[in-house]
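Q: Could you look at this predicted model? Sequence included:
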Amino acid sequence: MINIKEDEHLHVLNHSCAHLLAQAVKHLYPHAKFWVGPVITDGFYYDIDLGGDVLHEEDLPKIEKEMKKIAKDGKRIVRHEISKEEALEMFKEDPYKMDLISHMDEADTVISCYTQGDFTDLCRGPHVESVKELKHFKLLKVSGAYWKGDANNKMLQRVYGICFDSEEEVQNYLNFLEEAKKRDHKKLGRELDLFMMSEYGPGFPFFLPNGMILRNVLENYWYEEHTKEGYQFIKTPIMLSKELWELSGHWANYQENMYTTMIDDREFAIKPMNCPGGMLVYKNGLHSYKDLPLRVGELGQVHRHEASGALNGLFRVRTFTQDDAHIFMREDQIESEVVRLINFIDRVYSVFGLSYAIELSTRPEKKYIGSIEIWDKAEAALEAACHAAGKSCKINPGDGAFYGPKLDFHLTDSLGRVWQCGTIQLDMNLPERFDLTYVDADGSKKRPIMLHRVIFGSIERFIGILIEHYAGAFPMWLAPQQVVIVPVHHERHLAYAQQLEAMLLAKGVRVKVDGRNEKLGYRVREAQTHKIPMQIVVGDGEVENGTATVRRYGKKDSVTITKEELLESILNEIETKVRV
């Protein structure tokens, strides 16, 4: 999938189309006022105040028709540069533009606006040369959006759209949206009984039995793979005192996103991050240079107060489990440890069929701690580790955390969508704040280098990604129910079906017999609806010969094999984690 925001040509095209949308709306609703119309990953939107009017989906074709009329007229799009005073005068009747202008940096002595025909909008640009270039677009939906994203402000109407160079590209994108809609993890989560949400806890997901099986399998896999990599595991408290969060810096920088309470006249906060607890665990003992690198993992549940309008299924929640690990090491171990970590992350993602690209975010221009020399060394070490692991990395200048540079892993799913999940962050802040030390070979105390890292990112969000990546049809090792056995006739074939079930259950296979008094076709279709990886149908021939007739999810053909071949096939598929 193309990232429209990052594609220079499509970015300009879609931003210009946002202005075309605004001009059309102004023609149809002369009293309309406009906030902002940015380009986003999958197109553009414009936030609009229509006063008492309310837009509905059925109004979009009318707006599209006016947009096409304007585009056909072919007016040039002209840039003007004006002073701040001139801008305030020009937009004095528009409180939204006045707010934008008044909050501009003092350095912005010259402000740009763009005019196309009878419409002028405040904008930095750039734009296409003429509206006639904006022929192939589609308005997708309309929704509500608070001004500036603040629920205390007025609700505006947000119209989303896309723009491409050809009608074919528009149609391809609409087809993609249709497929993405089918894969919506909220929809499939309900249909497959994986998770639910409740008005009694907005943003706090409930995992249902099927979802808990999936979650437990993922977590067990995480523990198994980390054990192979030499990690130790801890569990830190979910609530810790205000003093700890002041020490870590979270109280000063993140307090508005934290849940707090009073206990015995002391203020406590539910953890939004696992790191400070991990620092206390490190400080609990003495450490020698011989102990390093020390790899400490924690599946830690955190809580963050996200805005209600940002909540989105499992993708944006208020409580989630981070697959955290903190690696403490000597400076000379940075490159080798990061190489090992990249190879580890590569192995994990490959199991799920997820490709990825790595991005190196470097020192911010202003807000950062530590010397430039240390930053340069840290950035060079991360880049060298990427190359040593046989990977390339795109430089993202100035986007590192204030405490150190980082490597971000951007995953691409089966629809070509990109998700940022894994990260490796080099931290020069917390070891200093918590006075972490180790005893070096000469007996002196030294500060360890520290890496924060996640692979899944969060268990909940990663499950949401997997649901959509697999369209709910999980590979055998992940599937909540791996096998369903369907006896053709209840009385004649049920006992043999139960024998097969007992054989598979004894080997840990998640299997059930569907012996309901329903037609065979109905039960087979239901197994397909529930996306169970393997169906086994048993009738007279299977009972007589001790065989099983196997049909895979999504396949029309079936094959008859012996019980022994069946068991070997299933166990091998689970063990190797292959996707058939």
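A: The structure has been received and is ready for your questions.

Q: Going by C-alpha atoms from here, please, whenever you check contacts or count neighbours.
A: Noted.

Q: quick check, residue 340 in a helix?
A: Yes: according to DSSP: H, G, I helix; E, B strand; the rest coil, residue 340 belongs to a helix.

Q: And for it, the neighbour number?
A: Residues contacting residue 340 under the criterion other C-alpha atoms under 10 Å number 15.

Q: From residue 333, how far out is it?
A: Distance of residue 340 to residue 333, computed by C-alpha to C-alpha, to the nearest Å: 11 Å.

Q: What of residue 234?
A: 23 Å.

Q: And for residue 233?
A: 21 Å.

Q: Next: residue 321.
A: Residue 321 is 29 Å from residue 333, by C-alpha to C-alpha.

Q: what does residue 146 give?
A: For residue 146 relative to residue 333 (C-alpha to C-alpha), the value is 48 Å.

Q: Residue 341 now?
A: 12 Å.

Q: Neighbour count: these two, which is higher?
A: Higher neighbour count among residue 341 and residue 333: residue 341, with 18 against 14, using other C-alpha under 10 Å.

Q: Now do the contacts for the residue nearest to residue 312 when sequence neighbours are not counted.
A: Leaving aside its sequence neighbours, residue 312 sits nearest to residue 203 (C-alpha to C-alpha, 6 or more residues apart in numbering; 7.8 Å). Residues near residue 203 by C-alpha atoms under 8 Å, 6 or more residues apart in numbering: 197, 308, 311, 312, 313, 316, 317, 318, 319.

Q: Structure two is appended below for comparative analysis:
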Amino acid sequence: MKVPAGTTAGEAVAGAGLPNKGPEAIVVVRDAAGELRDLSWAPESDVEVEAVPADSEDGRGVIRHSAAHVLAQAVQDTFDDAKLGIGPPVKDGFYYDFDVDRPFTPDDLRALEKRMKQIIKSGQKFSRRRLDSVEEARAELADEPYKLELVDLKSDVDTDEVMEVGGGELTVYDNVDRHGEVVWGDLCRGPHVPHTRYLPAVKLMRVAAAYWRGDQSNQQLQRIYGTAWESKERLDEHLEWLAEAERRDHRRIGAELDLFSFPDEVGSGLPVFHPKGGIIRRELEDYSRKRHEQAGYEFVYSPHITKDALFKTSGHLDWYKDGMFPAMHLDEELDADGEVRKPGQDYYLKPMNCPFHNLIYRSRGRSYRELPLRLFEFGSVYRYEKSGVVHGLTRVRGMTQDDAHIYCTPDQLQEELKSLLGFVLDLLRDYGLEDFYLELSTRNEQKYVGDDASWDLATEALREAAASSGLELVPDPGGAAFYGPKISVQARDALGRSWQMSTIQVDYHLPELFGLEYTAPDGSKQRPIKIHRALFGSIERFFGVLTEHYAGAFPAWLAPVQVVGIPIADEHVEHLREVADRLRAEGLRVEVDAGDERMQKKIRTHTTQKVPFQLLAGGQDVESGAVSFRFRDGSQINGVPVDDAVAALTGWVRRRENASPTAENFPVVEPA
């Protein structure tokens, strides 16, 4: 769309007949440089622009930023002493930080949301105004100490916060009422929607504490989170999505299904797995072991602690020490006078398995004929995550990684990466994850070791392997570890959320540090290339992700209890026990509920516990040598001969079907 010189973008939008109401309403435009501009923007010469609708990601970002201004206005209308922090849009919403005398309460949130709706209904305009100097800004914002601090940052062009305030200039957005009176304003870069009626669906969500500019040495502020959408329908969908995410929260499900817990006596981020959780974890690990054996991996084991010299050699004490638990000073010996006879040394809990695998490789001479050498370990590692970051199983301090390190020649690198990526994706699919994309993390220019040439070779090798997969590749500039670039497999779960799963890193550096060699065909000593690979990332995190993906209704092959027998009356118990014995002989996990509760109560209990198969039996089933199936969704198949039932159940579990069985998809007679 063209915006002629001297014409506002809004006038051009109207002239083009583009919508100004509803989810497709144009809220801003994007100029040729990619910058978003208000509809009140009038270029000095003719320009081509792209119209940005409310229901696009950029459009929603503008809506949410505008909603944050309305929130700030509502807060200062309600709390005279409130001082403003910052209020950016974030994923699915916005927040604004305030310095107030007391924390906000739930009643405050309800009152503020009501005031926001009044402001929105009044149709205030967002009007951009340029400040001519820092001095003018200081005078206007004299009562806003945090805004004054941002203004002062404008004089330091090297400070990132400059771009948060207004790019190359200082600007204010005024909220102007229907009478043309400025009723509120905020230092802001923009852009914003034309007026508040473009904010049809806003809701405040929660309050949290936050430190000014993220620094704990600064003042603690009150942060209000909200969400805003282009329509009431999209808001309702989002709220339902949030409710479903809450229902799937692995911490709640873990307690309800008796899978794991986090005892205070053990410590933050250190889970213990209960018997039922232990079954699921064992199945996850056992299947992974089987697939690794088939793919030519060799299993190794390493201790949980080591002398500090190992991590000095690897560089972890230089680059990763903040993520490690403090040292344990051991082995010191004193004489009878208390004098040190033998000095002690520092030991560390290991945060990584890879240095140990280097020692295994180096333990004897290696030939090119042994390469690629694939070492694999379920290795427990420990990382000192800050308490505010620890979250259930998905961010822990003690974890078990399914860690592999592949040592190969340069000629083998590309084929090994492609094969490895295929192996990773196939194995994740076996656990029921299907929707993937890849992320390529490149060098952090402030935190890396090694030479440019090896980094370039490693990065291009990963890029080529990623391209061969056919999956979308998203750049992650600066996200690599200090020793090499990586590809991470991002998997979307049942709610569409992305989780980082497997990582594949190419490392030229650590083989150099550890002096790793192999004898080449010509007898020369050559340096191998090392590939780091974690498939689950960690067993704990993968367990948490799968719990939420399946909402606790694990596939039958993973379920702690796969089959439960429920008799209609006591005289039917023995029949079900005989069926259970046959299923156990086939390796299935079976229980018979012979308790005193009524049958319907038992059905509700085991449905709540998400058991995939319930076998019911009454007098007619006993007489005909049959059972009736009941599934999680409440559907049933009645009168299935026991032989067919055993064959169908055994086949379903052995095939590792990931679908939840129902009367429609479960074959009661196994095909020949």
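A: Yep, it's here. Owing to the predicted nature of the structure, the values given are computational and were not obtained by experimental measurement.

Q: now what about the TM-score between them?
A: Once superposed, chain against chain, the TM-score is 0.92 (TM-score structural alignment, normalised by the length of the first structure); 574 aligned residues with a C-alpha RMSD of 2.5 Å.

Q: Spell out the secondary structure type for the residue nearest to residue 312 of the first structure.
A: Relying on three-state DSSP, one would call residue 203 of the first structure coil.

Q: ok, the residue nearest to residue 170 of the second structure when sequence neighbours are not counted - contacts?
A: In this structure, residue 170 of the second structure finds its nearest non-sequential neighbour in residue 131, 5.5 Å apart by C-alpha to C-alpha, 6+ apart. Going by C-alpha under 8 Å, 6+ apart, residue 131 of the second structure touches 137, 169, 170, 171, 172.

Q: Try it again at 10 Å.
A: 137, 140, 169, 170, 171, 172, 187 (C-alpha atoms under 10 Å, 6 or more residues apart in numbering).

Q: Tell me the one among the residues you listed nearest to residue 225 of the second structure.
A: residue 187 (19.6 Å; C-alpha to C-alpha).

Q: ok, back up a step: narrow the contacts of residue 203 of the first structure to those in strands?
A: By the criterion of DSSP state E, membership of these in strands covers residue 319.

Q: Show me how to select, in PyMOL, the buried members of the contacts of residue 203 of the first structure.
A: To isolate the buried members of those in PyMOL, using 16 or more other C-alpha atoms under 10 Å:
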select buried, resi 197+313+316+317+318+319
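
Q: Closest one of the contacts of residue 203 of the first structure to residue 263 of the first structure?
A: residue 319 (21.4 Å).

Q: How about the contacts made by the counterpart of the closest one in the second structure?
A: Matched by TM-score structural alignment, residue 319 of the first structure corresponds to residue 398 in the second structure. Shown in contact with residue 398 of the second structure (C-alpha under 10 Å, 6+ apart): 268-271, 351, 380-385, 538, 540.

Q: three-state assignment of the equivalent of residue 587 of the second structure over in the first structure?
A: Taking TM-score structural alignment, the alignment pairs residue 587 of the second structure with residue 508 from the first structure. The local conformation at residue 508 of the first structure, judged by three-state DSSP, is coil.

Q: and if you look at the one 4 residues further on?
A: With three-state DSSP as the basis, the three-state label of residue 512 of the first structure is strand.

Q: ok, the residue nearest to it when sequence neighbours are not counted - how many residues close by?
A: Counting by C-alpha to C-alpha, 6+ apart, residue 512 of the first structure lies nearest to residue 484, which is 5.2 Å off, once chain neighbours are set aside. Residues lying near residue 484 of the first structure (other C-alpha under 10 Å) number 22.

Q: when you align them, which residue in the second structure goes with residue 484 of the first structure?
A: Aligned partner of residue 484 of the first structure by TM-score structural alignment: residue 564.

Q: Residues touching the helix or strand harbouring that match, excluding its own?
A: Taking DSSP states H and E as the definition, one finds residue 564 of the second structure inside strand 563-567. Residues outside strand 563-567 of the second structure that contact it (C-alpha under 10 Å, 6+ apart) are 556, 572-577, 579-580, 583-584, 588-595, 598-600, 602-603, 606, 611-619, 627-630, 649.
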